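J.: here is a sequence together with a model predicted from it:
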Amino acid sequence: MKVGKSFSYGIIKQGNSIYKGIVNKGKKDGKGVFTDSLKRTFTGIWHNDTLTSGTRIDSAGIYVGQLNANGNAFGHGIYKSKDGFIYEGHWENDQKDGFGMAILSNNKLKIGEWKNNKYKGERPYYTSERIYGIDISKYQHMVGRKRYRINWNQLRITSLGTLSKKRITGKIDYPISFIYIKSTEGKKLFNPYYKKDYHAARAKGFYTGTYHYFSPSTPARLQAYNFLRRSYIRKGDLPPVLDIEPLPSQINKIGGAGVLFKNIRIWLRIVEHNTGSRPILYISQSFVNRYLPLAPDLERDYLVWIARYGEYKPDVHLVYWQLCPDGKVNGIHPKVDINVFNGYRGEFNKFVSKHTL
């Protein structure tokens, strides 16, 4: 069937591959359907034997978008797998690479940067519009044998640390909106600067919270009562935080992750019962990846504060993200942990309205 002066409908066979469509001088050139040796079916538009865009169907799903000469996703495209996964965004050589959005089979969204088929997360900009906070302990009062006071009238963030790349717009001179202070660790330890720092933070109008550093080898009940006995949990405070940072060797020593989570639940229940506030979990990204799936109830029911010093925002349900351990704050001589709230002023106002005591 003729379709133009030198164009015609034809069939081209190459080994186990077959093309049916518009042909020009023996080459695929126009609309057509092509099945390759991998049993993938392409429906689209060819130019000079090269498929430039179209639909690719294989055993795993359907891709619609730009393609390269090898039939691989290249450029912008949409992929839908048979198990319900959907991705729309940029591709490089058949891999998700660049900015894109995915909908998982459980309807969870992943929006942000992808690299070599792996989701890296959102790479946010840091500006004065973000909501920043710090967490402090006795180490913000000492360097070696020297002791330092915090000048509460001068507190401003001037550096977000140097351990990771960050996209920053404008000068770093950020106000502090919230402060967490360590009070206790294990069943006996107590931060000697806690009470003074807590009162000072509250007096200066900062949203203030208190955290406990969890010891995996110490009875959780004793740790909870140490925290409750020595900490201020008052009206207007942010939810208490359980800081969980065990080494894999410590987890193995106590009998595994199941034992650890059993103890964590004991601490959480006691503290929530006595304060009326559900605590927040402070955990690392590696802990999330390796252990948290073993405790789906905690992953589902508790807000998370992630310690991850990376370029991309963690792909978890989080409320705070610790950006660095080496930030700088006017009024505090040693280095300081800098944190950012997962949202802007409107979301932060809703959070404190709902979750403060």
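T.: Yep, that arrived. This one's a predicted model, so the numbers in the text were calculated from it and none came from an experiment.

J.: C-alpha from now on. contacts and neighbour counts both.
T.: OK.

J.: residues in contact with W91?
T.: 73-77, 97-98 (C-alpha atoms under 8 Å, 6 or more residues apart in numbering).

J.: put this next to the first one:
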Amino acid sequence: MTKRKIISLGVGIGVLIIIVVIIYGITNIFNQEKGKDHLVRGVDLSAYQGNIDWKLLADQNIDFAFIKATEGNDYVDANFKTNWEESQKTKIKVGAYHFLSYDTTGKEQAKNFIDNVPASKNTLPPVVDLELYGSYEENPLTKEQVKVILDEFLNTLEKNYGVKPIIYTTQRIFKMYIGNDYKDYKIWIVDLDNYWPDTLPNGETFTFWQYSHRGMLDGYAGDETFIDMNLYKGTYAEFMKEFF
């Protein structure tokens, strides 16, 4: 073996070690044992994950979960009722989310959500999932058009549940439709490209961060192999103080 080959092999092994250390470090950070200062890890899920073993999910350092409830003015997730009831038998803090449609009014969609999601002081605030879909990917509505639907939905839910809903969205949609208009709402941001996004595009701080669409945990066996993974911005003590 030549000296050059030995050096190349040494460099290769060094790089491999660094990669392993980084992966281990990130995994270790996101899987800390629970305590008042541990990072607060959560999931969001729907019927695509199938039947959920909520106790097993909780045993994997999962602190919170957002469960899909409704979409548009008439769709209800097939597993929502079961997930909602079973999840609350564990220590996981849960909330429900609604996928916003651009094809019907915010009031009609709010009624669908309210008819299916019980009001409770021991749950996280409701969430509106603001995305582009279908033909709206290529031909999105204007900010003014979306604002009419979104405001109706948010205001109706706040009156019913007594708390401002959380807005879930991507960096792109945030820039298109949120900007500086919703600074008094908590934001759940999707950002798969940054280790820990410092701020939102408007300079404000996010509350929840979705960092992966390809998490894998035990406790579900639906059509979807992966599960979305999320973190709260602060410690567990701060999480409990903010919401409970």
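T.: Nice, thanks for sending it over. The shown structure was predicted, so the numbers you read here are calculated from the model rather than taken from an experiment.

J.: would CSV of the contacts of W91 of the first structure with secondary structure and distance to R269 of the first structure be doable?
T.: Listed next are these as CSV, based on DSSP: H, G, I helix; E, B strand; the rest coil; distance: C-alpha to C-alpha, whole Å:
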residue, secondary structure, distance to R269 of the first structure
A73, strand, 50
F74, strand, 51
G75, strand, 50
H76, strand, 48
G77, strand, 47
D97, strand, 43
G98, strand, 42
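
J.: tell me which stretches of the second structure form strands.
T.: Along the second structure, counting by DSSP state E, strands occupy 39-45, 64-71, 75-76, 93-99, 127-130, 166-170, 187-190, 208-215, 227-235.

J.: make a markdown table from those and add mean neighbour count and distance to G12 of the second structure to it.
T.: A markdown table is the format used below for the strands of the second structure (neighbours: other C-alpha atoms under 10 Å; distance: least, C-alpha to C-alpha, whole Å):
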| stretch | mean neighbour count | distance to G12 of the second structure |
| --- | --- | --- |
| strand 39-45 | 23 | 33 |
| strand 64-71 | 24 | 40 |
| strand 75-76 | 16 | 52 |
| strand 93-99 | 23 | 44 |
| strand 127-130 | 22 | 44 |
| strand 166-170 | 22 | 37 |
| strand 187-190 | 24 | 34 |
| strand 208-215 | 18 | 28 |
| strand 227-235 | 19 | 31 |
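
J.: which one, of the ones you listed, ends up nearest to I29 of the second structure?
T.: With C-alpha to C-alpha as the criterion, I29 of the second structure lies closest to strand 39-45 of these, at 7.5 Å.

J.: read off where the closest one ends up in the first structure.
T.: Aligned using TM-score structural alignment, strand 39-45 of the second structure spans residues 130-136 in the first structure.

J.: got it, and stretch 3-16 of the second structure?
T.: Taking TM-score structural alignment, stretch 3-16 of the second structure hits no residues over in the first structure.

J.: how far away from the center of its chain is the longest helix along the second structure?
T.: What stands out as the longest helix in the second structure, according to DSSP state H, is helix 3-29. Helix 3-29 of the second structure sits 32 Å away from the centroid of its parent chain (C-alpha atoms, centre = their mean, to the nearest Å).

J.: which strands and helices sit next to it?
T.: Other helices and strands packing on helix 3-29 of the second structure, by 3 or more C-alpha pairs under 8 Å, 6 or more residues apart in numbering; DSSP states H and E, are absent; none qualifies.

J.: angle of that helix against strand 39-45?
T.: 80 degrees (axes from the mean of the first three to the mean of the last three C-alpha atoms, to 10 degrees).

J.: mind checking what Y102 of the second structure lines up with in the first structure?
T.: By TM-score structural alignment, Y102 of the second structure lines up with P216.

J.: and D243 of the first structure, what's its match in the second structure?
T.: Checking TM-score structural alignment: D243 of the first structure goes with D129.

J.: can you tell me how far K195 of the first structure sits from P239 of the first structure?
T.: Using C-alpha to C-alpha, to the nearest Å, K195 of the first structure is found at 17 Å from P239 of the first structure.

J.: so for the two, which residue has more residues nearby?
T.: P239 (25 against 16; other C-alpha atoms under 10 Å).

J.: wait, that one sits on T275?
T.: No - using C-alpha atoms under 8 Å, P239 of the first structure is not in contact with T275, being 9.1 Å away.

J.: got the residue ranges for the helices in the first structure?
T.: With DSSP H as the criterion, the first structure has helices at 194-203, 220-230, 248-254, 257-275, 285-290, 296-301, 345-355.

J.: can you put those in CSV and add distance to T52 of the first structure?
T.: Listed next are these as CSV, based on distance: least, C-alpha to C-alpha, whole Å:
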stretch, distance to T52 of the first structure
helix 194-203, 61
helix 220-230, 62
helix 248-254, 50
helix 257-275, 51
helix 285-290, 39
helix 296-301, 44
helix 345-355, 44
